[in-house]
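Colleague: Starting from these lines, generate the structure:
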Amino acid sequence: MIDPNSATDAELAAHLAEVAGRILLDVRASGMFEGKALGKAGDATANEFLCHALRAARPDDGLLSEEEKDDTARCSMSRVWIVDPVDGTREYGEQRSDWAVHVGLAIDGVATTGAVALPGLDGGMVLRTDRADTLPVPAPVPRFLVSRTRPAEEAEAVCKAMGGELVPMGSAGAKAMAVVRGEAEIYLHSGGQYEWDSCAPVAVAAAHGLHCSRIDGSPIRYNMADPYLPDLLICRPEYAARVLELVASLD
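Modeller: This is a model prediction of the structure:
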C-alpha cells in the first residue's frame, strides 16, 4: 500500500493503474459477464475506483475520464488527471491481452507523469514515467503498429515507403507500450482518438526517450475544452524525421 499524502504523482499513478488492472481481472474472472456486457461492467467498475481514488488523493487537481461526464472547470486548472479505465474495451471483452489502464497527469497542457498498466499480459505489467528503462535494440526493418480492424491509411502508406512491416494490435496504450518494450518501432495513428487514449502512454513513452508528437510534428496538447485528439506519432527518435517527412508528402 502507499500513502497518497506522501506518494509522488508517478507513484500514485502506477499504484492506481495496477490496482484498477487487478479489479478488471477480477470482474472478468467472475464469469458474470461476457462480450460487450463485460466491457461495460469493467469500464464502470474501474472508473468508479480510479475517479474516487484520485479525488481523494489529489482533491485540488482536475480530472478527465472517458467514463465520466466532463466537468470543463478542469480547463482552468494547471494540473489535470486524464484517465482511461479500460483502453481497448473490445479487447478486454474478448478476453484478449492487448488492452490497458491509463492514469496520466497533464500539467499546463503537457503529458508529464503517468502509468500504463497491461494487466492482460502474463503476470501483468505497469510501465511508468519514474522507472524508465533503456530502449531495446530495434529490429532491422521498422515495424508499424496499426489497429486490428481499421489501419490508418497514413500508417500503411508510410510503412510501404519505408519497407516496413505492419503489426496489428488492440488498444492505443498496448500499441504505445509495444514501442517502449521493443515489440515495434513506430506507432502512427490518424483515425481519431481522445485525450484519455494517449495522455498516459505519451507521458510514459516520452520518459523512455521516444519521440511523441502530432503527425504534423506539432506538440501534443492536453486539457483542451474539446478532448478530441485525432492523431499522434510515437516512435523511436531515429525514425521521427523520416516518418514526419513522408506523412507531409501525402497531403
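Colleague: use CA for all of it now, contacts and neighbours both
Modeller: Noted.
Colleague: How far does stretch 127-145 stretch from one end to the other?
Modeller: Between the start and the finish of stretch 127-145 there is a gap of 18 Å, counting by C-alpha to C-alpha, to the nearest Å.
Colleague: buried residues in it?
Modeller: L127, R128, T129, D130, P142, R143, F144, L145 (16 or more other C-alpha atoms under 10 Å).
Colleague: ok, residues contacting that stretch?
Modeller: 10-11, 14, 113-117, 155, 159, 162-169, 175, 177, 180-182, 184-188, 203-205, 207-209 (C-alpha atoms under 8 Å, 6 or more residues apart in numbering).
Colleague: now that stretch: how far from the chain's centre is it?
Modeller: Averaged C-alpha coordinates place stretch 127-145 at 15 Å from its chain's average position (C-alpha atoms, centre = their mean, to the nearest Å).
Colleague: Then stretch 68-78?
Modeller: Its chain's C-alpha centre lies 20 Å from the corresponding centre of stretch 68-78 when counted by C-alpha atoms, centre = their mean.
Colleague: Show residues contacting it.
Modeller: The set of residues that contact stretch 68-78 without belonging to it, under C-alpha under 8 Å, 6+ apart, is 47, 61-64, 80, 106-109, 223-225.
Colleague: Please generate a structure for the following sequence too, so the two can be compared:
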Amino acid sequence: GGEHGPVTEADLAVNDMLKAKLMAARPEYGWLSEETPDNTDRLAVDTVFIVDPIDGTRAFVAGEETWAHSLAVAHRGRVTAGVVYLPALDRIYTASDSALPMRDGQAIRASGRDRLQGANILTTKANMVPEKWPGGVPEIIRSFRASLAYRMCLAAEGRFDGMLTLRDAWEWDIAAGALIAERAGAVVTDMAGQPLQFNSPGAQAKGVLALPPGPHAEAVARLTAA
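Modeller: As a prediction, the model looks like this:
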C-alpha cells in the first residue's frame, strides 16, 4: 500500500535497517545509498559506507534469484571492504584490502583468459553497438545477469571471463563488486581505462570494465581508438 510499490518499500526497509545498524557502529562515517537522499556531508569525511539495498530490481520483482544486497566501505576514494549477498541463493561474496576475495568462505580467482575475442562477457546488447566501439566491436559471447554487483562477482570467481557496462554506473551498484573483482585478479576501471574513484560528488563512474589484463587492455584500446 501507500505511494510506493512493494519493491520501493523493500528497498527503503533494507536501507533503513542497514543505516541504523551501520551508522550506530561507525557514527563518524559518511553514508551514500541509492535509497537515501544525497547531500554533501559525505564529501567532508574520509570514510563512507556505500550501499545498494537491492541491486537487480527487475529480478526481485519477477521472483528471480539473482538480486543482491551490496555494501562497501570506501576510504579516501578507494574501496577497502566489500560484501555482496544474494539472499535467494544464500550466496555471499566478500573482500577487503587485507583479505582474499571469497565466495561462501572459499577463495575465488578471476578468469585467466588472455584474449578478448571469444571471451564470455557479462554485458547488455546495448553496450555492443558499433557507435560505442570506435576501434571495432569485439567478437564475444554475451551473457547477462540483472544485478550489476552480481555480474562483477561472477567475473571475480571466473564463471565468466569478465563484465562491462558502458553506461554511467552509480557507485552503490559497483563499489563492493569492484573490490571483489580487483582482489580476484581482474583489472577494474572505467571505460577509458582510468581507476575508479569512490565517494565522488556525482557518485557515478563513466562505465565499468572488469576483465583479465589482456582482454582489458584490448577493450580499452577499442573503446578509445581515435
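Colleague: Once they're superposed, what TM-score comes out?
Modeller: After superposition, the two chains reach a TM-score (TM-score structural alignment, normalised by the length of structure 2) of 0.84; 211 aligned residues with a C-alpha RMSD of 2.4 Å.
Colleague: quick revisit: which of the contacts of stretch 68-78 of structure 1 are the two that sit furthest away from each other?
Modeller: Taking C-alpha to C-alpha as the measure, the contacts of stretch 68-78 of structure 1 span a maximum distance of 23.8 Å, between N47 and D108.
Colleague: can you pull out the strands in the stretch 1-150 of structure 1?
Modeller: Counting by DSSP state E, counting those that start in this stretch, one finds strands in the stretch 1-150 of structure 1 at the ranges 62-65, 79-87, 100-107, 110-117, 126-128, 143-147.
Colleague: hmm, I was thinking of the stretch 151-251 of structure 1
Modeller: Taking DSSP E, counting those that start in this stretch as the criterion, the stretch 151-251 of structure 1 carries its strands at 165-169, 186-189, 211-213, 232-235.
Colleague: For S198 of structure 1, which of the ones you listed is the nearest?
Modeller: strand 232-235 (8.4 Å).
Colleague: how far apart are that closest one and its match in structure 2?
Modeller: Averaged over the aligned pairs, strand 232-235 of structure 1 sits 0.9 Å from structure 2 after superposition, using mean C-alpha distance after the TM-score superposition for structure 1.
Colleague: how far away is the residue lying closest to V27 of structure 1 once chain neighbours are set aside from F49 of structure 1?
Modeller: For V27 of structure 1, ignoring the flanking residues on the chain, the nearest one in space by C-alpha to C-alpha, 6 or more residues apart in numbering is G42 at 6.4 Å. Taken as C-alpha to C-alpha, the spacing of G42 of structure 1 relative to F49 of structure 1 amounts to 11 Å.
Colleague: ditto for D133 of structure 1
Modeller: Taking C-alpha to C-alpha as the criterion, D133 of structure 1 is separated from F49 of structure 1 by 29 Å.
Colleague: which one among the buried residues of stretch 127-145 of structure 1 gets closest to E238 of structure 1?
Modeller: Using C-alpha to C-alpha, P142 comes nearest to E238 of structure 1 of the buried residues of stretch 127-145 of structure 1, at 10.9 Å.
Colleague: The closest one maps to what in structure 2?
Modeller: Under the alignment defined by TM-score structural alignment, P142 of structure 1 corresponds to A119 in structure 2.
Colleague: okay, now the residue nearest to its match when sequence neighbours are not counted: neighbour count?
Modeller: Nearest non-adjacent residue to A119 of structure 2, counting by C-alpha to C-alpha, 6+ apart: I140, 5.1 Å away. The tally of other residues near I140 of structure 2 (other C-alpha atoms under 10 Å) stands at 14.
Colleague: What does I140 of structure 2 correspond to in structure 1?
Modeller: Residue correspondence, TM-score structural alignment: I140 of structure 2 in this structure matches G164 in structure 1.
Colleague: That match: what's it in contact with?
Modeller: For G164 of structure 1, the contacting residues are V141, P142, R143, F144, taking C-alpha under 8 Å, 6+ apart as the criterion.
Colleague: and which of the residues you listed is nearest W196 of structure 1?
Modeller: Where the contacts of G164 of structure 1 are concerned, and distances follow C-alpha to C-alpha, W196 of structure 1 has its nearest neighbour in F144, at 21.7 Å.
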